[in-house]
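A.B. asks: from the sequence below, what's the structure:
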Amino acid sequence: MARVKNRKIPMRKDVVTGEMAPKKELVRIVRDSEGNVSIDETGKKSGRGAYVSINVDVAKKAKAQHAFEKTFSVTVPDEFYDELIEYVDHKQARKELFENGQ
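C.D. replies: The predicted structure is shown next:
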């Protein structure tokens, strides 16, 4: 009888809530060597990474707290946070759609 190997689920810490969560349930934000902060959709961009939940409320809290300015020690424009909220909203809607559709 074949044994099923339990795979280790990579966990990351949400910079807003401080909670650990599976990497798949988070969005990676990256600061590159020039100090630019962006959403890392692939999870493979080079640079310093930080994670935030796929949750609109958490993304809004990140904007209110300027969470990534503290994390990366750079100035992050409000437009980035607005883009993040929009991106997370889209990801959250897709996640709910596919979870309910199966």
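A.B. asks: only C-alpha atoms for contact and neighbour calcs from this point on.
C.D. replies: Will do.
A.B. asks: quick one: neighbours of Gln102, just the number.
C.D. replies: Gln102: 5 surrounding residues under other C-alpha atoms under 10 Å.
A.B. asks: one more: Val30?
C.D. replies: By the criterion of other C-alpha under 10 Å, Val30 has 24 neighbours.
A.B. asks: please generate a structure for the following sequence too, so the two can be compared:
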Amino acid sequence: MKKRKIPLRKDIVTGEMFPKKELVRVVKNKENEVSLDPTGKKQGRGAYIGLDVAIAKRAKTERTFDKAFSLKIDDQFYDELIAYVDHQQARKELFKDE
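C.D. replies: Here you go, the predicted structure:
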């Protein structure tokens, strides 16, 4: 069987390349609304962040997405991002056998 190519994306916080499945996409749409994009299919400009709570907390302290999207983003968004990443990290550890 032919080996499938794994798409890689760059983590905006660390600058490292990761497989797309190990990242979460954050998207800014035309109305300048920033949101999480778990499906990776939303319209707009996207940036990726690793599924690691430490990376998400670093993004909050450095205001990474403010710089990436040239917007002032609420702390509430960063808190939502940290909670989402924490949840996904826990799921990944729970279901790692499958």
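A.B. asks: measure stretch 4-13 of the second structure end to end?
C.D. replies: 27 Å (C-alpha to C-alpha, to the nearest Å).
A.B. asks: and the counterpart of Lys3 of the second structure in the first structure, how far from Lys13 of the first structure?
C.D. replies: Aligning on TM-score structural alignment places Lys3 of the second structure opposite Asn6 in the first structure. Using C-alpha to C-alpha, Asn6 of the first structure is found at 22 Å from Lys13 of the first structure.
A.B. asks: how big is the offset of the helix or strand harbouring Arg25 of the second structure relative to the first structure?
C.D. replies: According to DSSP states H and E, Arg25 of the second structure maps onto strand 23-28. Averaged over the aligned pairs, strand 23-28 of the second structure sits 0.2 Å from the first structure after superposition, using mean C-alpha distance after the TM-score superposition for the first structure.
A.B. asks: what is the following helix or strand past that strand packed up against?
C.D. replies: Following strand 23-28 of the second structure in sequence order, the next helix or strand is strand 34-37 (DSSP H and E). Here strand 34-37 of the second structure touches strand 23-28, going by 3 or more C-alpha pairs under 8 Å, 6 or more residues apart in numbering; DSSP states H and E.
A.B. asks: that concludes my questions; thank you for your assistance.
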